Every structure is written in structure tokens, then in C-alpha cells.
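> Okay, predicted coordinates and the sequence, questions at the end:
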Amino acid sequence: MTRKTTLKPAKLTTTRFKPRASALALGIPTLLMGSASFAQSEDAFVLDTLKIEERTLDTNPYTEAGAPYKAKISGDSRHVKDLADTPQTINVLTQTQIQESGKSDLRDVLAAQPGITLGTGENGNAFGDRYIIRGHEARSDVFVDGLRDPGMTTRESFATEQVEITKGPSSTFAGRGSTGGAVNSITKQASTEYDFNKVSGGIGTDNYQRLSLDSNNSVSDDIALRVNLLYSFKDVPDREPADKSRRGFAVSGLFKATEKLQLLGDVYYLNAEDSPDLGTYIVSGGGKPVDDFPVYLQDQDFLKSTVSVATLRAKYDISDSSRIENALRYGTTDNG
């Protein structure tokens, strides 16, 4: 009986010891993990938020990101809301749309838009582009970067970022007399956000030649320069010797003097020389245009337009909700 009593405690002692050893083995890695977590919490620091924005080849700052056909905001800073929230009918043609349309002169671009027709020299005045919006004369309702363009000239699109067409009464932004609407061309401006160099060229039938350069370079975080160059020549198809010639350049410079003060200047020049064609006629009764109609073009006939414009802008941000802007422009136009 004594033997049995002695053996039982020995077995119990062995059994109780194993759980304690097992608990000790599990406790050691737990303690190590707790120490490591404590060390990491002491060395942890918060990184600044990194925002990655996807960009396409289109550098138009007014379009929706990744959607070069969709204009988000107006190039006219007087429109403080997005275009979708602006209670007005505004059709916007982005730079990508203009390029892919294959049209270069602004009159050809607008001729393809609904609600706009072109004048053809009524009242004996055939100089420059003449737009008629919704049946109302809009010859003097043409703007460049929000400033009225009084010159009745030939307008090219090589330095155009987008074209904004306002339909309906627009006296709030276009002044008195803009009954049918207004046309506002937004030019390409220098930016410190990106650097790029684009060269575009084309050769085609009817002696078609076109070469353009668009280059933007940020000299520093506060200074940027953008240059646009153009050379173009083409015959009017099936109407030789009628032709069109275009040569021009546009230079824009940006200087951020302070965090609130920004200066922007640009110079624009275009020399357009056309050999005019009086065109043909359409056979009455729904016939087609007569294609063997002779071209009444003499060596002395010409249509020339020379444009030289310089603009200086200053913008000062008073707060997040208010700012002061001033724009000064000097230009000359010569039509013959």
C-alpha cells in the first residue's frame, strides 16, 4: 500500500511538469514578438501623400484627365464653374478634335458645327472670317483668351488649345450685341507642369505640305516657355492655280513671381497668303456642282492677311475664393 502511494505522486508530478514546460516554450516567442512590435512603433513615421495622375499625350489642361475629347473647364477664367455646371450652351472643340478633323483654318472648323454658317462676302465685304451663329451676325463676337479680337483676319489653329462656341445671348461674357452667340479661341500657354516636344508633319495630294512644332520647357519651378511654329501650303483641290499659304509662330512665357502673383505673356504672328477662287455653281433642280467650271484667277488676284499680337496678363490670388486679373493686349492686322 505504501508502494502504491509513492508511485502515484511520481506519475502526477511528471504529468504536471509537461504542461508547464509547454507553456514556457510558447511564452518566449510571444515575448519576442511583443518586443519587436514595441520597437517598430517607436521608429514609425508618416509619409506624405503621393498622388499619381495619369496623363495622355494630350496636354490640354482644360480637358478631363484621360479623356482628350471631353472638356471639363473653360479656358476663360471668368467661368468659375465646370462647364457641366455652367447654365449656358457651350460647345467645346478640344485640340485633339481639331487635329483629328484634318482642318486647320478656324473658319473650316466652325463650318462643320451645327448652328454656324459662314458669310461669303455679302454687302461687298469679303475680308477675313465672317461667322453667323443661329442666324445672327457674329463677326465682331470673336474672342481670343477672353479678349475681343477686332481684326477681321484669317485665323489659324496651330496655336489653339481649344475653341469654345457659346450659343444664345452671351452679353454676360461677350458684351452687348452678342445675340446669336460668340466664339472664344483659347491659345496654347506655357506651363511648369510638364516638358514636351511635338513635331507634326503631313504631305498629300494637291501639293499639300504642313509642318508644325509645339514645344514646352519648364526652365525652373517658376519659369516656363512654350513655342509653336507653323509652315503650311496647299492647292485648292481641283481648282488650280488657287492655293493657300500659312506661316506663323506663337511664343508664350510664364513667370511665377510669388506664390500669389503670376505673370503670363505671349506673342502671336501669322502671315496668310491665298490665291482666291470665286468658286463654281450648282445646277438648278438639285444638280451637282459643276467641276469643269473655269477658275477666274488672274496673276494680280490675291488675298493676304498679316496678324501681329502681343498680350500680357497678371493674376494675383487674394484668397482661395477671390483674385485680381488684368490683361493688356496690343495688336495690328493688315488685310489686302
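On my side now, so go ahead.
> From now on I want contacts and neighbour counts done on CA atoms only, so please keep to that.
Fine.
> tell me the SS of the residue most central in space within the chain?
Central residue of the chain (C-alpha atoms, centre = their mean): Asn60, 2.5 Å from the mean position. Judged by DSSP: H, G, I helix; E, B strand; the rest coil, the three-state class of Asn60 is coil.
> And Phe255, how close does it get to Ala126?
For Phe255, the distance to Ala126 under the criterion C-alpha to C-alpha, to the nearest Å works out to 41 Å.
> Of those two, which one has the most company?
Neighbour count, other C-alpha atoms under 10 Å: between Phe255 and Ala126, Phe255 has more, with 20 against 13.
> Not counting sequence-adjacent ones, nearest residue to the more buried one?
Nearest residue to Phe255, sequence neighbours excluded (C-alpha to C-alpha, 6 or more residues apart in numbering): Ile223, at 4.8 Å.
> which residues touch that neighbour?
Thr192, Gly253, Leu254, Phe255, Lys256 (C-alpha atoms under 8 Å, 6 or more residues apart in numbering).
> ditto for Tyr62
Ala71, Lys72, Ile73, Ser74, Gly75.
> take the one below as the second:
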Amino acid sequence: MAKTLAGVGAGFIFTALAGAVQAQEAQTLPMLQVTGAQYDPDDVRPEGVTTATKTYMAPRDIPQTIDTLEVNKYKSYGINDLATMLDGVPGVNTNYDMRGEGVLIRGFKADESDIYRDGVRESGQVRRSTANVERIEILKGPASVLYGRSAGGGVVNMVSKQARFDAGSSITLRGGSWDNVGGTIDINRVLNEHVAVRLTADREQADSFRSGIRNRNEMVSPSILVDTRTGLRWSGQYTYDNVWRVPDRGPAYDQLPAGVSLRQGFAAPGDYVEDRLRVLRSDLSYDFNNRWSLRWVASKREASQDFDHYFAGTYSAATRKITPNYAWQQTRNTTLSHTLDLTGRFSTGSVRHDLLVGLEASEEERAPRIGQPGSSFAYDPFQPVVWPARPARGTPTQDNDHRGRSQALYVQDLLSLSEQWKLLLGLRHDSYDFRSTNNLTGFTRKSDGSGFSPRIGVVWQPVREHSFYASWNKSYSPYGGRGNLGVDLGVTTVPDDAPQYSRQTEVGVKSDWLGGDLSTQVAVYQLEHYNIRYRPDPNNDPFTWAVRGKERSRGMELSASGRVADGWYVRGGVAFMQAKVTEDIQAPANVGLYLRDTARRNGNLFLRYAPKGPWYGEIGVTYTGSRFTNAANTTVLPGYTRWDALVGWRQDAWTVTVALSNLFDKQYWRSSAMPGAPRSVLVSANYRF
């Protein structure tokens, strides 16, 4: 019944939108190819991006590192999971988490408050599908000047497929290993010179290489674009995304005795997780003239995650058994947000200005209910598991209600001082308040505060092909550094009200080579997370906080993308990073140790050969170095190297690909709780019309 109602609701909204009146097309969905070049499906470089400045800008004009992923290139390998898609991006580590994405950028978390869809924050505990995502932009380093609260590592912005006047339609079918079957319908129609509509739908289901694990994904997203051709544009989009799965949350690799197969799953009968996402987005803009425009983006987002499962566990060498944990949870997250941006271009003397002034307001509610009844059940990992009766849910151990509000004013100005020099300045002020209530005890806590986020960047372009830049920016993370509305709340749970901060200094160069066919970027940075706080005496004085210390990440990143010779294309990069604890009053022994789950080296490189004719192919390598999985640096997760390959055929409107993931069947662990998938194959067929 719920699915039927959701389908009817999606159909109703699509019909309603089709009769109404879009987004600043250039700001949200720019064309994906190099300026002045004919569209090339093998070249993944964008003409411009919006995540770094909220205005459509060429990457070489941005004084900060930004990577762009074209999602279709990853879909060919059967990757629909955001965290898996980010694996191998220089400076990005992914730590599998059944409940969320587990993404770290330059050593710091970027999954609780730093994932966005079309520039709107994706709050809440939920795993996100990429079924309706066209490309992903990853901005490295603090971004609070435009987006507010942030953990400081960076921002991941998913740009969705929306109605356009220049987009075609397509149908894709795919199938592969472990009963992986799915299909996508993407229909874009121009009704007249003023109105275009689009409907994207996707369904996928698959088993896993791990026994007993499976998933089912469903997504429907209608959208409409209206352009009066008099300066007024409006777009509307609704996204229904549902992910159901038997969770793969077994014991960590260091809790499994030698000899247990990586293909062994540990889900109990009846274990499940269901993620539901509903997003309604309106984007209205008006160009007063060719220099000034006003844009209002409104969004309502409802996300929920329910689960009931056994997970993880501790191995006893004495009994040779694993004692798992058990928990159930029902959580929902509702966010309302409004952003009003005024952009303008003008000159003061010989200096040209690209100005952005914005207002933002948001309201967020999170309501988690969790039950964690104790369990003494244990099983032998070498024998078939006979699971006990599922525990009765009973009274939850946590039942909380969190509500937060924030308002912000920000200004950004790109000053073109000359043809060679540009200066980017930005400043944002945020004010926020939140209230948390423990529904079991009636305990309520309130807090409020504010923060400033500055930014400055300089770009020097001695010649058109090379841009040298330097930047410094700062971000803040409220609610005691968590930056989001958390789950826990109790009488003795008194999170610090003071914000924590991050700041970054970065220098680099962005270049075009071979007549503009190949683009590279090189960056050196220092990113510090400071003002980290702790409670010196949490038992006797839970309300007193002190500064614990500082964490610092230093590194270099190199990336390249484009055509290196006739028919030959590359995309990828490499990162060298040292993310360490530099000050820690609470645990002095940790000073000098590496931050957990952060590799010192990682990257990927894909080489594609696409000569004239219908056939093409590519081979790629992804590398992640070893990582410590605990703060004391006593447990190491080994690094891995994985090879992938693809062969494709395209003729007229047809494209068929055969992709092999983990070509050499490497055994490895993606994270401490998730082994990498063995060799798999996926066949895809796409028809464009």
C-alpha cells in the first residue's frame, strides 16, 4: 500500500508540475565538456562548476581544489552507492557504515553535515542512492562561507538530473553477477519553447557476494523547467528514493578467526534496513538584466531510516564464538530550507566585480527511537548459525526529539583586478539555536550561538593555460563540534555548546595542456581542526568543558583529466597525506599519531582508448594505503590495489558495455567491517532517443 501511494503521489506531483511554471540552468546543470569543444562522451571535464562559489565558474578561476565525477562512468561498473563511487578520489577515504556514508575528506568527516544535493544540505542518517545523479562535485577544505556548519574536510554535492531544453532521453537495462538486475528510464521532453519536463525512474535489485545479503532500490524523480524567455525561470523537482536491504554489518576483520571465508554473511533471519528519502525542491530565478539576477531556492526534505538487526560482535578465543550486538531503530529527519541569492556584475574603475549576496534560513527536526536490549547469544562462525527468536522491541532505550534552526547572511565578491589577477573574498555570519528533549525522562536542553566564516583567495593567470592560486578559509561546527543534530541525549549527556573550528591554507596550480585537451591540478595544503574540546571530569562535573587540542592534515594532491592523444583519455589522481593529532591534553600519548581511517596515500587512474569506430575500452586502478582503525594506532587495516576494466560498443543510438570489477579477484577489506567484492561482471545496454 505504501509503495502504491508513493507511486500515485509521484505521478500526481509530476502531472501538477507539468501544468505549472526553473532553475537557473547555467548555475545548476552546465554542459559537461571543455569550452569551445564539440561534445565528447569520453572526456569527463566540466566547463564549469557551481559548488565552490554558488555561481557558474570555470574550475581554473576557483582558488580551491574541486574534483568532478561523471556518474555514468561509474554506473557502467554497477556502482550505485555514493561512498563506493568516491573510493579512490584523491584525499577522500570511505569507511563503510551501514547507517550512513562514512566519507572523510583530507582526514575529517564529511558525511553528517557536508553532503548536498543541488546545493541543498542532505541532513539525517540515511544511505543515499545515486540513481538520479548526473555528476558529483567534491570541494576540498572548509566551505562554511557558503554552506554554514561543516566538519571542515570538504563538501560533496550531488547534481541531479533535471528537465532541460538540451537533454535527450534514454532507456538502460543492466544485469550481472549475484543476480544484479536493474533498469533506468530517463525521458526528457520539450513541450514548447518555454516548458520542458523530465521523468527519471530506476529500479535495481541484487544479492551480494556475502551469503544472505541483498538489496532493492527504487527511485522516481519528475521535474519541470519553465523559461519565459523574459528573464523569469522556474524549476520544480520531486524525488522519491527508497533503499531496502538485508544489512551487511558483520564482525570487524580483526574479530574474525583465521579461515572464515570473506563470502560468509552474518545477517540473521528478519534483519533489515530501510532508507526512505522524499525531496521536494523549487528553484525560481529572475534576471533583471544581463548583469543582475535574483534566485530563491526552497526545499523540503524528509528522510528516515528504520532497522532491526544483529550486528558486529566480539570473538572469544576461549569459546571460539562470536557474541553479536542487537539493536533496532526508527529515526526520521525533516528539513525545510530557503536560500535567497542576489548576483551581480559591475565595475569600480578598472576592477570588475562578480558579487553574491545571500540569505539562508533552515529548520531541522530529528526524532530517533532506539532499542538496544542486552543479548548473551553467541555463535560459531565456522558452523551454520541457528539464530534465537528475535527479541521483543519493548520500550526504547533512547527516544529523543531534536529541533534546530539557523539563519545566515553571506557575501562573496570575485574581483578581477586585471586580466592576470583575481581576488576572491567571502564572509558569512550564522546564528543558530536548538532544543533537545529526552522523551523518556522529560529532560530538555536548549542552546544557541553564532559564528563567522571568512574566506580569501588569489588567482594569478600569467597565461590563459595556467592558473596559480593561494587561499585561506575557515569553517565552524556547532553543537560541540558534531555539526548535526545527534542521536544521544540523557541527563549526563551534556554536549558542549561552543563551536569547533577548522581552517585551511592551500596553494596550487591548475593547467591546460596539449592545446586544451588535457587538464591538471596540483595542490599543497594544511588543514587544521582546532578548538577541540572535552570534559575533564564528566562524572562529577558534566557541564564544564576545556580545550583538548588540535588535529592537522598536511598533504599534496595531483589529478589529471582529458585527452592525451588521438583516441586516448585519462582521468584520475593521487594524494599524499599526513593527518595527525598535534595537541591532546586529554590523551597526551596520542600526540603525533595518525587520525583513524585515513590513508597516507590513495588515488585512482583510468585509461580509456576510444578510436574512431564503434569499439572502445578502458582499464583502471584504484589504490588505498593502509589505515589505522583506532586512535591508539594499534590496529591496522591493510591497503589494497584493485583493477577494473571495461569494453564498450556504440553505434548510432545504442551503447553496450561489459565491465569487470576487481579484474584480478583481489581479496581485501574496504573498511574494518566490509570486505571488498570479488571479481564481478556487469552488462549494460543503453538506447538514446
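Looks like it arrived, so ask away. Please read all numbers here as calculations on a predicted model, not as lab measurements.
> Now do the residue nearest to the centre of structure 1 against Ile73 of structure 1, distance only.
As for Asn60 of structure 1, its distance to Ile73 of structure 1 is 11 Å (criterion: C-alpha to C-alpha).
> Show me which helix runs longest in structure 2.
In structure 2, taking DSSP state H as the definition, the longest helix is helix 2-18.
> how many neighbours does Asn686 of structure 2 have?
Using other C-alpha under 10 Å, Asn686 of structure 2 has 18 neighbouring residues.
> any idea what Ser144 of structure 2 aligns with in structure 1?
Residue pairing (TM-score structural alignment): Ser144 of structure 2 is matched to Ser171 of structure 1.
> hang on, that match packs against Gly180?
No. Taking C-alpha atoms under 8 Å as the definition, Ser171 of structure 1 is not a contact partner of Gly180, at 10.2 Å.
> neighbour count winner among the two?
Neighbour totals were compared for Ser171 of structure 1 and Gly180, and Gly180 leads with 20 against 13 (other C-alpha under 10 Å).
> if I pick that one, what's in contact with it?
Counting by C-alpha under 8 Å, 6+ apart, Gly180 of structure 1 makes contact with Ile132, Ile133, Arg134, Gly135, His136, Glu137, Ala138, Lys167, Gly168, Pro169, Ser170.
> hmm, which of those residues are common to structure 2?
Mapping the contacts of Gly180 of structure 1 onto structure 2 (both residues aligned by TM-score structural alignment, their matches' C-alpha atoms under 8 Å) leaves Ile132, Ile133, Arg134, Gly135, His136, Glu137, Ala138, Lys167, Gly168, Pro169 still in contact.
> Out of the residues you listed, name the two that are farthest from one another.
Ile132 and Pro169 (13.4 Å; C-alpha to C-alpha).
> which other residues reach stretch 190-204 of structure 1?
208-218, 220-226, 252-254.
> could you flag which of those residues are buried?
208-218, 223-226, 252-254 (16 or more other C-alpha atoms under 10 Å).
> Which of these fall in strands?
Using DSSP state E, the members of those that fall in strands are 208-218, 223-226, 252-254.
> what's the helix or strand containing Thr582 of structure 2 aligned against in structure 1?
When elements are defined using DSSP states H and E, Thr582 of structure 2 is found to belong to strand 568-584. Mapped onto structure 1 using TM-score structural alignment, strand 568-584 of structure 2 covers no residues at all.
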